[in-house]
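S.K.: dropping a prediction and its sequence here:
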Amino acid sequence: MCIRCVSKSKAVRLLSSWGAGSAPCALARALGGAEAQAPRAAGVRLYSSMPQPAEQHGGNVNELEGKVAHPTLLNADLLKAQYAVRGELYNKALELQKQGRELIFTNVGNPQQLGQQPITFNRQVLSLMAAPFLLDNPAVTSLYPKDAIERARKLHKTFGSVGAYTDSRGNPGVRQEVADFIQARDGYPANPDHIFLTDGASVAVRLLLNALIRDSGDHILVPIPQYPLYSASIQLYGGTLLPYNLKEQTGWSMDLNEITRTVHDARNRGACVRALVFINPGNPTGQCLTEDNLRDLVKFAHNEKVVLMADEVYQPNVYQDEKPFVSAKKVLGDLGAPYSDSVELASFHTVSKGVLGECGLRGGYVELTNFHPGTVDELYKAVSINLSPNTMGQVAMSLMVNTPQPGSESHAQWKREHDEGLASLRRRAHAMTDGFNALEGVSCTFTEGAMYSFPRLHLPPKAIAAAKAAGKTPDTFYCLQLLEATGIVTVPGSGFGQEEGTFHLRTTILPPEEKIGEFVKLFQDFHKGFMAKYT
């Protein structure tokens, strides 16, 4: 429980019941003094306490240089938000592309941009959903397999038309399919009314963060390195990111003792710690969590009273056998009471990753476990403002969670495409790791899962000094030169957060397998030249 926002009299009663030193958050604001806040009315959202840009111009300034929407008069949290995946490096790449340069975009996990082929069955059904008149064409049976036609007819009956809005949580039939998928995966039931279909998992993450963050006193625990969706969204919603560091020397592992100390230190400063984010498999770090890791996280959430946000979008992308993917929902159920019926868990998934790679279709979901019914209603209200998630993304989600079954006409082809795609990604993960580790001044942990390598760059002092003179972080300096020399678009580690004094970059493992050797050699040749220049 956090008492940052309760009334003074209630805070005194709570303090008495907890006993000295045992309150989970500091009482200063509740009990008065310089940091005191008025009691918060239920449902009221406060404005950010950060100074707005207009204040820098001496008050209520409405326009500058003839523009009301002048960049210095925008929301301060928007101006402070950073998203490195499409930041300075990406913008420079677009400039080079306009000049006619051929580029290799490995800055973002966008499989089909780099040549990954979509699953045939899925695209067959999607095409019939987009053009349902084909279902009545006599030639359809010569163009499509029987099970694709049957699936499209069933979905068309469920949707009516993909050109129409659905329920704001998504089509009920697809939500039931997602619930069935979760139960088959984990062995525990899922409530379709607590599943929200969204335009990709990112929208679902932002939905939860927007609901949880009330002002800058609300802190969200986020792993460092992290996917900058989290840092950018927390900033946009006026909250505060509370980092916990992953340990590179032990394969980007987490230290629950350190996380616990971080939480207690923050609460002693008056912070309200609302949630803990974890990414499994990891982005950008590529590690897979064990069942023991997940049990520790569930127990931590129970003991510290925080919401668990399980970013599990890369769950199909596992490239070793020692640590298979296990969902947080399964671990929660296996632990039993008091954890299984109390820990608030939000689990995220998407059609963008795995071997589907349907990033552009924007299909995702969040499952809410042990959330208060009133909170589920408030989230329903929030998504209703946007009326409906896109329908083709919902169809893609249906096809992800309900695949062709053995004995059906399309199963053999679907299984071949799925298995070959995953095996190719596994080989590429090994090739990228081996290629980086063969270089002097580079070390890279194996990509156990997800779609990225995150090598550490051991840069010489001369390179660090040159970066400083150029006004760049050393890893940004390196990545910019890599881009100019090779056309490879990456993301500097500083965009994800990294331990002080260390430098990294993130690249996907998605270049086509037949070109992965060429890609690695291109990188190696550049790196050798860079090190020779600055050593």
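M.R.: The structure has been received and is ready for your questions. As the structure is a prediction and not an experimental result, all values here were calculated from the model.

S.K.: only C-alpha atoms from now on, for both contacts and neighbour counts.
M.R.: Will do.

S.K.: all helices for the stretch 201-350 of the chain, in order.
M.R.: 201-212, 229-236, 256-268, 291-304, 328-335 (DSSP state H, counting those that start in this stretch).

S.K.: of all the ones you listed, which one is nearest Thr507?
M.R.: helix 229-236 (16.8 Å; Cα to Cα).

S.K.: in stretch 524-535, what counts as buried?
M.R.: Within stretch 524-535, the residues that qualify as buried are 524, 526-527, 530-531, counting by 16 or more other Cα atoms under 10 Å.

S.K.: could you export the helices of the stretch 201-350 of the chain to TSV, including columns for mean neighbour count and distance to Leu143?
M.R.: Formatted as TSV, those follow (neighbours: other Cα atoms under 10 Å; distance: least, Cα to Cα, whole Å):
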stretch	mean neighbour count	distance to Leu143
helix 201-212	20	33
helix 229-236	21	41
helix 256-268	16	55
helix 291-304	18	45
helix 328-335	20	41
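
S.K.: next up, a second structure to put side by side with the first:
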Amino acid sequence: MFLPPSRRCRTEIFRRKYNQLLHQPAAQHHLVPATSSLSERAAAPTATFRSHRLFSRPFWNPGWWPHFVLSEDTVTPPTQRAAGQSAVWAFAAVGIKKPFTEVIRANIGDAQAMGQQPITFLRQVIALCTYPNLLGSPSFPEDAKERARRILQACGGNSLGSYSASQGIKCIREDVAAYITRRDGGVPADPDNIYLTTGASDGITTILKILVSGAGKSRTGVMIPIPQYPLYSAVISELNAIQVNYYLDEENCWALNVNELRRALREARDHCDPKVLCIINPGNPTGQVQSRKCIEDVIHFAWEEKVFLLADEDNVYSPDCRFHSFKKVLSEMGPEYSSNVELASFHSTSKGYMGECGYRGGYMEVINLHPEIKGQLVKLLSVRLCPPVSGQAAMDIVVNPPGPGEESFEQFMSEKESVLGNLAKKAKLTEDMFNQVPGIHCNPLQGAMYAFPRIFIPPKAVEAAQAHNMVPDMFYCMKLLEETGICVVPGSGFGQREGTYHFRITILPPVEKLKTVLQKVKDFHVTFLEKYA
């Protein structure tokens, strides 16, 4: 008789490697006691069953989709899933008192979920586009109405609810091209090289589908930074490509060293064909901004080794850092480079001061892509019809905000400077507070929305983690959640050098709340070191 699994087991059954499901058909059903700790629940064995109607269904054969099963969702690890099940309620239900009253989800860079207010002008334009009857209202400024009318006139039936061209609305692509030209000091951008996407993730996934090919030793290798944003490793696994890791230099503020690229490429050629190099600038989760010299070295490497560059970029707030786009640097290195190095660059509404994650707006610009490949790219994009039109409209405001002399300019600049100023302040606060704690080291935060501090985990804690069948930093993060209600992401989910441990934490909460969060992490770490000394 089928015994329904607990919620935890039902979630975890999809997390195990597919060969476990294939080779352990007679495993016992494990139920986790309600009084167990969150770390014990996370480490509990996965439930499998002797008989289960799902296993008799035609598509329930994990051997058919191993690459999907092996892909990891490390931004929402067991710490987040435990938090999602309401740690406060779970402990209260069994009479266990915990020293926190709320769960703080500091694992995801969702600015508005953390209390950041939307930029007024963007929301005004979206409201007008969504409900055009508001165009007659005196409550909205004329520049917002002009933006909304222009977008609506480019939509089928003057409605945001209609499909657009697969590549995106033309006038919005023109605005993106104008934005890139301004950003890069006059280097021209062609709207035909712009593709509007469902967030930056959609563009990255789509271009990788085009680039991955071959089999065996000729299978495409994709070079990604370690630590990395888990989207890359997940897509590489889904496409059955070969992941080629190159390590950022933590001792040098997570800088990218071209000699490390050469090492990774040389070693990878024994088992694959490395053809794609991914750069995240500023780094996620590391928050560093690459120098112009570093970008020049990377472009020279790509030209020399004939690899395709993917640049996930543009989210800088540190007053001491200057952002250099790969396209601008490429254009200034001479025709030998600018006419030959293939590049795709990505940006989205989620990044930067707008923080509009839920609209899923984004764009991709391609440089030096062969016309036939561009045709295949459009064909691939047409399968999903078009990106969300509301997201396209939001992207338009990101790249075409109010300018000097327009009615909304002063309010817009005030809100923008407030967000960026707060990010810089919170980055410095986070760096300083972590570096006051014995056993924690945090490099300067120059961009992005995260800190990625290195933590010392004592040998006894490593042994305790092994006893729970957990990696040490996951054990640490689960204990942090249990004792403080703060949910962060273990560094092992992003990749790290062997023997080092980290966690990623967002710096997005309001300043006073962030101070409280950092103090709780500080106190927890001191207690953790004492407990496992």
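M.R.: Cool, the structure landed. None of the values given here were measured: they were computed from a predicted structure.

S.K.: what's the TM-score for these two chains?
M.R.: Aligned and superposed, the two chains score 0.86 in TM-score terms (TM-score structural alignment, normalised by the length of structure 2); 474 aligned residues with a Cα RMSD of 1.9 Å.

S.K.: a markdown table for the buried residues of stretch 524-535 of structure 1, including distance to Leu345 of structure 1 and secondary structure?
M.R.: Below are those laid out as a markdown table (distance: Cα to Cα, whole Å; DSSP: H, G, I helix; E, B strand; the rest coil):
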| residue | distance to Leu345 of structure 1 | secondary structure |
| --- | --- | --- |
| Gln524 | 43 | helix |
| Phe526 | 45 | helix |
| His527 | 43 | helix |
| Phe530 | 46 | helix |
| Met531 | 46 | helix |
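
S.K.: I'd say Ile279 of structure 1 and Gln315 touch.
M.R.: No - Ile279 of structure 1 lies out of contact with Gln315 (Cα atoms under 8 Å); the separation is 9.8 Å.

S.K.: who's more crowded, these two?
M.R.: Neighbour totals were compared for Ile279 of structure 1 and Gln315, and Ile279 leads with 25 against 22 (other Cα atoms under 10 Å).

S.K.: now for the more buried one: which residues touch it?
M.R.: 310-312 (Cα atoms under 8 Å, 6 or more residues apart in numbering).

S.K.: neighbour-wise, which of the residues you listed leads?
M.R.: Neighbour-wise, the contacts of Ile279 of structure 1 (other Cα under 10 Å) top out at Asp311, 25 neighbours.

S.K.: show me what contacts that residue?
M.R.: By Cα under 8 Å, 6+ apart, the contact list for Asp311 of structure 1 reads 277-280, 347-349.

S.K.: wait, which of those residues is closest to Met50 of structure 1?
M.R.: For the contacts of Asp311 of structure 1, the nearest to Met50 of structure 1 is Val277 (23.6 Å; Cα to Cα).

S.K.: just give me the neighbour total for the nearest residue to the closest one once chain neighbours are set aside.
M.R.: Leaving aside its sequence neighbours, Val277 of structure 1 sits nearest to Met309 (Cα to Cα, 6 or more residues apart in numbering; 4.7 Å). The tally of other residues near Met309 of structure 1 (other Cα under 10 Å) stands at 25.

S.K.: list only buried entries from the contacts of Asp311 of structure 1.
M.R.: By neighbour count, with 16+ other Cα under 10 Å, the contacts of Asp311 of structure 1 hold 277-280, 347-349 as buried.

S.K.: ok, the residues you listed vs Ala470 of structure 1, which is closest?
M.R.: Closest to Ala470 of structure 1, out of all of those and judged by Cα to Cα, is Ile279, at 33.9 Å.

S.K.: tabulate the helices of the stretch 201-350 of structure 1 (a markdown table), appending distance to Glu177 of structure 1.
M.R.: Compiled in a markdown table, the helices of the stretch 201-350 of structure 1 are given as follows (distance: least, Cα to Cα, whole Å):
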| stretch | distance to Glu177 of structure 1 |
| --- | --- |
| helix 201-212 | 17 |
| helix 229-236 | 28 |
| helix 256-268 | 35 |
| helix 291-304 | 25 |
| helix 328-335 | 17 |
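
S.K.: how about these, which one is nearest Asn171 of structure 1?
M.R.: helix 201-212 (15.8 Å).

S.K.: once aligned to structure 2, how far is the closest one on average?
M.R.: Taking mean Cα distance after the TM-score superposition for structure 1, the mean distance separating helix 201-212 of structure 1 from the aligned residues in structure 2 is 0.8 Å.

S.K.: surely Thr500 of structure 2 meets Phe452?
M.R.: No - with contact defined as Cα under 8 Å, Thr500 of structure 2 does not reach Phe452; the gap is 12.0 Å.

S.K.: in terms of neighbours, single out the busier of the two.
M.R.: Neighbour count, other Cα under 10 Å: between Thr500 of structure 2 and Phe452, Phe452 has more, with 25 against 15.

S.K.: surely that one touches Arg504?
M.R.: Yes - Phe452 of structure 2 lies in contact with Arg504 (Cα under 8 Å); the separation is 4.6 Å.

S.K.: between these two, which contacts overlap?
M.R.: Common neighbours of Phe452 of structure 2 and Arg504 (Cα under 8 Å, 6+ apart) are 285, 491.

S.K.: how about stretch 519-533 of structure 1, aligned to which bit of structure 2?
M.R.: Stretch 519-533 of structure 1 corresponds to residues 517-531 of structure 2 when matched by TM-score structural alignment.

S.K.: same question but for stretch 351-358 of structure 1, I mixed them up
M.R.: Going by TM-score structural alignment, stretch 351-358 of structure 1 sits over residues 349-356 in structure 2.

S.K.: quote the end-to-end distance of the matching stretch.
M.R.: 5 Å (Cα to Cα, to the nearest Å).

S.K.: need the residues that contact that stretch.
M.R.: Stretch 349-356 of structure 2 has contacts (Cα under 8 Å, 6+ apart) with 110-112, 116, 118-119, 199, 314-316, 357-362, 391, 394-395, 398, 416, 419-420, 448.

S.K.: the same query, at a cut-off of 6 Å, please.
M.R.: Residues from elsewhere that reach stretch 349-356 of structure 2, judged by Cα atoms under 6 Å, 6 or more residues apart in numbering: 111, 315, 357, 361-362, 395, 419.

S.K.: okay if I get those residues as CSV plus neighbour count, secondary structure and distance to Lys209 of structure 2?
M.R.: What follows is those, written out as CSV (neighbours: other Cα atoms under 10 Å; DSSP: H, G, I helix; E, B strand; the rest coil; distance: Cα to Cα, whole Å):
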residue, neighbour count, secondary structure, distance to Lys209 of structure 2
Ala111, 24, coil, 30
Asn315, 22, coil, 26
Cys357, 18, helix, 24
Gly361, 29, strand, 20
Gly362, 28, strand, 18
Met395, 30, helix, 24
Val419, 21, helix, 36
